[in-house]
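# Fold the following for me, if possible:
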Amino acid sequence: MLAGRKSGTEAFLVKLFAVVPLVAVAAAVPLAWGWGLSWLDIGLAAAFYCVSGLGITVGFHRYFTHGSFRARRGLRIALAVAGSMAMQGPVIDWVADHRRHHAYSDRDGDPHSPWRFGTSPAALAKGFWHAHMGWLFGRDRTNPRRFAPDLLDDTDLRTIDRLFPVLTVGTLLLPALLGGLITMSWWGALTAFFWAGLVRVAVLHHVTWSVNSLCHLIGERPFEARDRSANFWPLAIASFGESWHNSHHADPTGARHGVGRGQLDISARLIWMFEKFRWASHVRWPRPERLARKLKAA
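Next up is the predicted model:
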């Protein structure tokens, strides 16, 4: 069985987590004009963006979903907590959804393919919305026992999965706490909550969702893949290397997605650092001969 049904509470929380930060982004420009934007707000937003974003790319995606490396217990727990702070769902559900995506990429069963409704302009517009965030609002829930049994059997991950609501509160209130303590003012707490909490989460959401939508619609496809995944360079930095998506789908377990010259992949560099510190081992770096076999003929 591919999927079950979300409970009413789960469906409501998904909508809440997706919509509230988005409303903050809509308010960001006029509020920035009125309030100004302090360097502290920018610094806190950048720091929390990196921690939670790399928790998704290195932790939820390359490690937990694809097993691109092995991690010591402390690193495994830290990556699960950091990824949960992105407010993209509990770790087990996130991994189950993404493994299902790879199993059925751009075919029936893929939870978020932009090609789901056809290839006409109207169908692709509808498909873009579905792949970007519309799929989150459905009642479909990927079966974790089928797609993530290893995570369900991990006591640490089950605990972190259950603590997702607590980590959600923490990812929003911790910037406010730091902003308030550093400035010694309620105003500093409020602006940090807005910029480093709500706006940061919303920006990270839409960068991640753009990999699901844009990176299956437009970009370069130098490698053979079973789907329409594409490399979309404008998102490379903001996504920490995830937008080298065609390269990733050609070699899903590879720890580095930016395999070409000049293809910046910040997530891969962090994994390299983990390996040097011996926090990670058995890293699956891309093999040139494998990539050569996947490369399309000119």
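
# alpha carbons only for contacts and neighbour counts from here, please
Will do.

# Distance from the chain centre to stretch 268-286, please.
Distance of stretch 268-286 from the chain centroid (C-alpha atoms, centre = their mean, to the nearest Å) equals 19 Å.

# Which parts of that stretch count as buried, going by neighbours?
By neighbour count on 16 or more other C-alpha atoms under 10 Å, the buried set for stretch 268-286 is 268, 271-272, 274-275, 279-281, 283, 285-286.

# Proceed likewise with the subsequent sequence, for comparison:
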Amino acid sequence: MAHVEQVAGKRDKKAVSSPYLHKLQRRHFVLFDILPTLGTVGALWLAFTVRPPTALDLTLFAVMWALTGFSISIGFHRLFTHRAFKTSAPVRVLLTVFGCMAARSSMITWTSQHRRHHELADHEGDVHSPNLFGQTWRLRLKGLWYSHFSWMLKHEYPNVVHYVPDLLADKAIMKADRGYLRWAVLGLVLPGVIAGALTQSWLGALTGFLWGGVVRQFVVAQQVSALNSLTHMFGTRMFKMKDNHSHNNALFGLITWGEGWHNNHHAFPDSANFGFRWYQLDPGYWIIRVMEAVGLVWDVKRPDAERIAGRIQRLEALDEPAAEPTAGARMPG
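Prediction:
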């Protein structure tokens, strides 16, 4: 990944593309998308033919799912991409490490892609929009497949010097992020080691590895991909932004760490809170509030009711996309 960043940084463009980058992208897709899918099939076969998952297996799955998923939501997304709050270097490093264990790409890659997504949401150049193919049901299905899976096989790489100069200047998280592949593999192996040590059996180590590592990685991957695909096609729109098809989805709001309130997020990208109504549950924000209460985070950004109402009225009156500044290019450190 460090070499990828160097390649991207040398080009005076917002995004670069090359056979070398595409080779890395295909390799990553095989390692962290295809193999976990096959491993999940194997885990289910083992569960039905040899032994169902034990309480330890399910506990390892839940703990690793929470650590990696919330680190993507709170760390990669709200903190690193949008600067929705501030925190100390040790917390930033931990969020980087656990986020890398999700194997959704390195923190630098993920954040640069997501800042570009906000810059070009549902327009040409948005690397995983499902809405660029057409409106017939066949083309919409093609868009869903592309935004959920196939874009990862070959795509432009955002110029990290343009999109994330603030993160490149953060030595602590950059040092942690360079170990991306190491952390991703550790996220797979660690549950198996823990299960093997506790059960003193190879079968226990295998099922711990499968459920806490492989299946967990597969599930988190599908949840993150669903935010790219499904929430840009289905749900409700509290903020009806022109040519921005982000939607709120109550189901995904709950099971994707609060990320399913995607339309709210696109209207206020720098908000740490994605749920603007009492019924819009945002578990990621609950954790941020707890961390704020104990002094682990500070300067938490959240829009008040007046600002939210004003945005709705302005968008309805002007029928134009929200232009809320996001933590994008050329940010100060």
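
# Quick TM-score on the pair, please.
Once superposed, chain against chain, the TM-score is 0.96 (TM-score structural alignment, normalised by the length of the first structure); 298 aligned residues with a C-alpha RMSD of 1.5 Å.

# From the buried residues of stretch 268-286 of the first structure, pick the one nearest Ile77 of the first structure.
Among these, Trp279 lies closest to Ile77 of the first structure (C-alpha to C-alpha), at 12.0 Å.

# For that closest one, give me its contacts.
Residues near Trp279 of the first structure by C-alpha atoms under 8 Å, 6 or more residues apart in numbering: 71-72, 75.

# could you dump the residues you listed to JSON lines with secondary structure, neighbour count and distance to Ala28 of the first structure?
Output for the contacts of Trp279 of the first structure, formatted as JSON lines (DSSP: H, G, I helix; E, B strand; the rest coil; neighbours: other C-alpha atoms under 10 Å; distance: C-alpha to C-alpha, whole Å):
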{"residue": "Ala71", "secondary structure": "strand", "neighbour count": "23", "distance to Ala28 of the first structure": "38"}
{"residue": "Arg72", "secondary structure": "coil", "neighbour count": "12", "distance to Ala28 of the first structure": "40"}
{"residue": "Leu75", "secondary structure": "helix", "neighbour count": "15", "distance to Ala28 of the first structure": "34"}
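
# Val199 of the first structure: which of those is nearest?
Among the contacts of Trp279 of the first structure, and counting by C-alpha to C-alpha, the member closest to Val199 of the first structure is Leu75, at 27.2 Å.

# For that closest one, which non-adjacent residue is closest in space?
Trp279 (6.7 Å; C-alpha to C-alpha, 6 or more residues apart in numbering).

# How about Leu173 of the first structure?
Phe193 (6.5 Å).

# Translate that neighbour into the numbering of the second structure.
In the second structure, the residue matched to Phe193 of the first structure (TM-score structural alignment) is Phe209.

# need the contact list for its match.
Phe209 of the second structure touches 188-193, 195, counting by C-alpha under 8 Å, 6+ apart.

# quick one, longest helix in the second structure?
Across the second structure, the longest stretch assigned as helix under DSSP state H is helix 180-199.

# so that helix corresponds to what in the first structure?
With TM-score structural alignment as the criterion, helix 180-199 of the second structure aligns to 164-183.

# Buried residues in that stretch, which are they?
164-165, 167-168, 171-180.

# Likewise for stretch 218-227 of the second structure?
Counting neighbours by 16+ other C-alpha under 10 Å, one finds that the buried residues in stretch 218-227 of the second structure are 218-221, 223-227.

# With stretch 149-169 of the first structure instead?
Those would be 151-152, 157, 160-161, 164-165, 167-168, for stretch 149-169 of the first structure by 16+ other C-alpha under 10 Å.

# just the strands in the stretch 1-150 of the second structure please.
15-16, 86-87 (DSSP state E, counting those that start in this stretch).

# The first one vs the first structure, mean deviation?
Right, the one you point to is strand 15-16 of the second structure. On superposition with the first structure, the mean distance recorded for strand 15-16 of the second structure (mean C-alpha distance after the TM-score superposition for the first structure) is 1.4 Å.

# what's near enough to touch Asn249 of the second structure?
231, 234-236, 260-262.

# and if we set it to 10 Å?
227, 230-232, 234-237, 258-263, 280 (C-alpha atoms under 10 Å, 6 or more residues apart in numbering).

# Just the buried residues of these.
Using 16+ other C-alpha under 10 Å, the buried ones in the contacts of Asn249 of the second structure are 227, 230-232, 235-237, 258-263, 280.

# Show me those residues that map onto helices.
227, 262-263.

# quick one: which of those is nearest Thr109 of the second structure?
Leu227 (17.2 Å).

# What residue in the first structure is paired with that closest one?
By TM-score structural alignment, Leu227 of the second structure lines up with Val211.

# Might one say that that match is in contact with Ser239?
Yes - assessed by C-alpha atoms under 10 Å, Val211 of the first structure is found in contact with Ser239 at 8.2 Å.

# follow-up on the earlier one: ok, the match of Leu227 of the second structure - contacts?
131-132, 217, 229-232, 235-236, 239, 242-245.

# follow-up on the earlier one: for the buried residues of stretch 268-286 of the first structure, work out which two are farthest apart.
Trp279 and Pro286 (19.7 Å).
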